[in-house]
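Structure, please.
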Amino acid sequence: MMSDLPLDQVRTLLAVVDEQSFDAAAAVLHVTPSAVSQRIKALEQRTGRVLLLRTKPIRLTASGQVLVRFARSLAQLERDALSELGLGSSARTMTIAVNADSLATWFLPALAGVPEDLALAFDLQREDQDHTAALLREGLVMAAVTASPQPVQGCTSHRLGRMRYRAMASPAFVTRWLSGEPLPSALPAAPVIVFDRKDDLQDRFLRGLTRRRTFTMTRHHIPASESFVDAVAAGLGWGMVPELQAVTRGDALVDLAPEKPLDVPLHWQQWKLDSPALAAVAEAVAKGAKQSLR
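So this is what the prediction gives:
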């Protein structure tokens, strides 16, 4: 049972995951690397399960994920209690997973609405909105902006709104690649910008436009939100640009299909914790989303 778990061993497991090495965890905990290894082995023997895969990067097993979620919840409750008692001496860290386009548009202004007296330090992990829930499941973050409405075990889920994307290109790109034939015929053959290999927004748009399922056009991978839009404006290819960013580019971008926007629903998932700090962050994020998302 959880009450039988030695807390020093559980905290050591969390430190190894956060620091991604036994040596670094030892430095944080002010013990030797050998002591860290012994604690992890003792915890695995106590639970009868392998908790860590000693790979690079270190990976958690399903059982390890359960214990890391427990450890991180415990740490947050401890920080909240110390803060309420006036004994907190440093900023409390809040780990959040967020997709790049939200991070580049509405999310940071939303976090600015969190009361300063909470003294929170944000540790943001950037990940595709279709994959942020995995970081919650693994216990690596406490909250996430995600495309999935289905709450991760031990979490709550609340709808934030829809981020609208539009198929955009530069005027010169339109002239070179998309003039002279209908868009459903011309666009699949034109170069495209994608964020990374997890990004399927462009293919999703093309499937809706052409009813085809696979596409083999030239793909440029630009894994940074602002640089992605810069690449589209420079004429390297077309891409699905957040409406919040497209409106700031004026005539540098052309909407290829004004009647066919692509909406991505976003949700806020967080651990089920009675934490004033987490509640304040959730409130600020919801307020920011209401002002910016559809």
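
Please make it C-alpha for all contacts and neighbour counts, starting now.
Will do.

how about the helices of the stretch 51-200 of the chain, start to end?
Under the criterion DSSP state H, counting those that start in this stretch, the stretch 51-200 of the chain contains helices at 62-84, 100-104, 107-111, 132-137, 171-177, 183-186.

Give me the buried stretch members for the shortest one, please.
If I follow you right, that is helix 183-186. Neighbour-count burial for helix 183-186 flags P184 (criterion: 16 or more other C-alpha atoms under 10 Å).

so how far is it from its chain's centroid?
33 Å (C-alpha atoms, centre = their mean, to the nearest Å).

Please name every helix or strand in contact with that helix.
Helix 183-186 sits against helix 201-210, with contacts defined as 3 or more C-alpha pairs under 8 Å, 6 or more residues apart in numbering; DSSP states H and E.

Second chain to compare with the first, below:
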Amino acid sequence: MMSELPVEQVRTLLAVVDEGTFDAAAAALHVTPSAVSQRVKALEQRTGRVLLQRTKPVRPTESGAVLVRFARQLARLERDAWGELGLSGGGEPTRVSVAVNADSLATWFLPALTRVAGLCFELHREDEDHTAALLREGLVMAAVTSSPDPVPGCTVRPLGRMRYLPVAAPAFAATHLDGRPLAEALPAAPVVTFDRRDDFQDGFVRRLGAGAAGRLRHSVPTSEGFVEAVTAGLGWGMVPEAQAGPLLDRGRLVVLAPGAWMDVALHWQQWRLDSPALAALADAVITTAAETLRR
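This is a model prediction of the structure:
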């Protein structure tokens, strides 16, 4: 019966995933590629699971992701222990990896980070519907996500709601809407989307009783670029009210359906660890969200 997970083997697995190849992991660990391969094989034999997809770059299997997450948590606890002992832990800065959606990153999330001193942040930009997957794979320690269901080994806390308004440039609205009912006009009008997975605009059109947004779609995969594309008149789109507000005040955007909006509930998920670094970050994020998001 397996009694423990050999730390050396688990750390080697993490190095292979992070570096992408066995050779690169060997260089990072200052051992031979043969030693790396033997450690990974020994861990697979010990767990009775295939842990890696031998692709380029290497990717963990579902079982491998569990051990990768464990390895990162182990490293986090080790660094915290060094810090509590007043030691440098090898001189490495305290690094925290977080997955966050583009709209939060462009509006309220970065000010939250300024409230935490002494941490080095590694941000992964991902749609709020998919950030939890990065937690599940062990790639990040915490995430802003739309899912209220905690990833195994994580805690979840509500942050608030981000409100999106259906807007367009005034000239665009005059040309493509022309006073017609939105359920009739929007399915035929050009639309701006974030990427191919973005169906947020379609969801708004479906709420109006129509099928979907128009087929002429411009994909702009940054939050700032998305707003600029809508403001330039490329198409209409759902824009966070924090970004839309100043442009509405200046007359550069108009709301297509006054009194209509879509809210996205956001949550904070993080590893269930007694980590001072994660606790400080969580306090800062939750405080900032309470000041900026809708309840």
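
Point out the most buried one among the helices of the stretch 51-200 of the first structure.
With neighbours taken as mean count of other C-alpha atoms under 10 Å, the helices of the stretch 51-200 of the first structure reach their highest mean count in helix 132-137, at a mean of 22.

Check the mean deviation of that helix from the second structure.
With mean C-alpha distance after the TM-score superposition for the first structure, helix 132-137 of the first structure departs from the second structure by a mean of 0.6 Å once superposed.

What lies in contact with that helix?
Helix 132-137 of the first structure is contacted from outside by 65, 97-99, 141-146, 148, 152-153, 269-270, using C-alpha atoms under 8 Å, 6 or more residues apart in numbering.

Tell me which residues touch M1 of the first structure, please.
Contacts of M1 of the first structure (C-alpha under 8 Å, 6+ apart): none.

And it, how close does it get to A282 of the first structure?
30 Å (C-alpha to C-alpha, to the nearest Å).

re earlier: I'd like to know which of the helices of the stretch 51-200 of the first structure lies nearest to D251 of the first structure.
Nearest to D251 of the first structure, of all those, is helix 171-177, at 8.2 Å by C-alpha to C-alpha.

follow-up on the earlier one: could you dump the helices of the stretch 51-200 of the first structure to a markdown table with distance to H158 of the first structure?
Listed next are the helices of the stretch 51-200 of the first structure as a markdown table, based on distance: least, C-alpha to C-alpha, whole Å:
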| stretch | distance to H158 of the first structure |
| --- | --- |
| helix 62-84 | 20 |
| helix 100-104 | 16 |
| helix 107-111 | 16 |
| helix 132-137 | 13 |
| helix 171-177 | 39 |
| helix 183-186 | 36 |
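
any chance you could map the strands in the first structure?
Using DSSP state E, the strands of the first structure run over 52-53, 59-60, 92-98, 120-126, 143-146, 155-169, 192-194, 219-221, 239-242, 254-255, 262-271.

Of those strands, flag the one that's most buried.
strand 143-146 (a mean of 29).

Mean deviation, that one versus the second structure?
Averaged out, strand 143-146 of the first structure is 0.3 Å away (mean C-alpha distance after the TM-score superposition for the first structure).

That strand - contacts with which helices or strands?
Checked by 3+ C-alpha pairs under 8 Å, 6+ apart, strand 143-146 of the first structure has strand 92-98, helix 132-137, strand 262-271 packed alongside it.

tell me how far that strand is from the chain's mean position?
Remark: strand 143-146 of the first structure is offset 6 Å from the chain centroid, using C-alpha atoms, centre = their mean.

ok, now stretch 18-32 of the first structure?
The answer for stretch 18-32 of the first structure is 25 Å, by C-alpha atoms, centre = their mean.

ditto for stretch 240-260 of the first structure
24 Å.

Just the buried positions in it, please.
240-246, 252-256.

Farthest pair within the residues you listed?
Farthest pair in those, by C-alpha to C-alpha: L244 and L256, 16.3 Å.

Using JSON lines, lay out the helices and strands packed on strand 143-146 of the first structure together with distance to L293 of the first structure.
Shown next, in JSON lines, are those (distance: least, C-alpha to C-alpha, whole Å):
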{"stretch": "strand 92-98", "distance to L293 of the first structure": "15"}
{"stretch": "helix 132-137", "distance to L293 of the first structure": "19"}
{"stretch": "strand 262-271", "distance to L293 of the first structure": "9"}
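
Minimum distance to Q38 of the first structure: which of those has it?
That would be helix 132-137 among those, by C-alpha to C-alpha, at 26.0 Å.

that older thread, looking at the helices and strands packed on strand 143-146 of the first structure, spot the one closest to I40 of the first structure.
When these are compared (using C-alpha to C-alpha), the closest one is helix 132-137, at 20.5 Å.

which residues in the second structure does the closest one match up with?
Using TM-score structural alignment, helix 132-137 of the first structure corresponds to residues 131-136 of the second structure.

count of neighbours near Q129 of the first structure?
With neighbours defined by other C-alpha atoms under 10 Å, the count for Q129 of the first structure comes to 24.

what sits against S21 of the first structure?
Per C-alpha under 8 Å, 6+ apart, neighbours of S21 of the first structure: I58.

returning to that earlier point: return the distance of the match of helix 132-137 of the first structure from the chain's centre.
For stretch 131-136 of the second structure, the distance to the chain centre is 8 Å (C-alpha atoms, centre = their mean).

what's the answer for stretch 243-254 of the second structure, then?
So, by C-alpha atoms, centre = their mean, the centroid of stretch 243-254 of the second structure is 27 Å from its chain's centroid.

neighbouring contacts of it?
With C-alpha under 8 Å, 6+ apart as the criterion, stretch 243-254 of the second structure contacts 107, 165, 167-170, 173, 227, 231, 255.

Most widely separated two among the residues you listed?
Within the contacts of stretch 243-254 of the second structure, two members stand farthest from each other by C-alpha to C-alpha: T107 and A173, at 25.5 Å.
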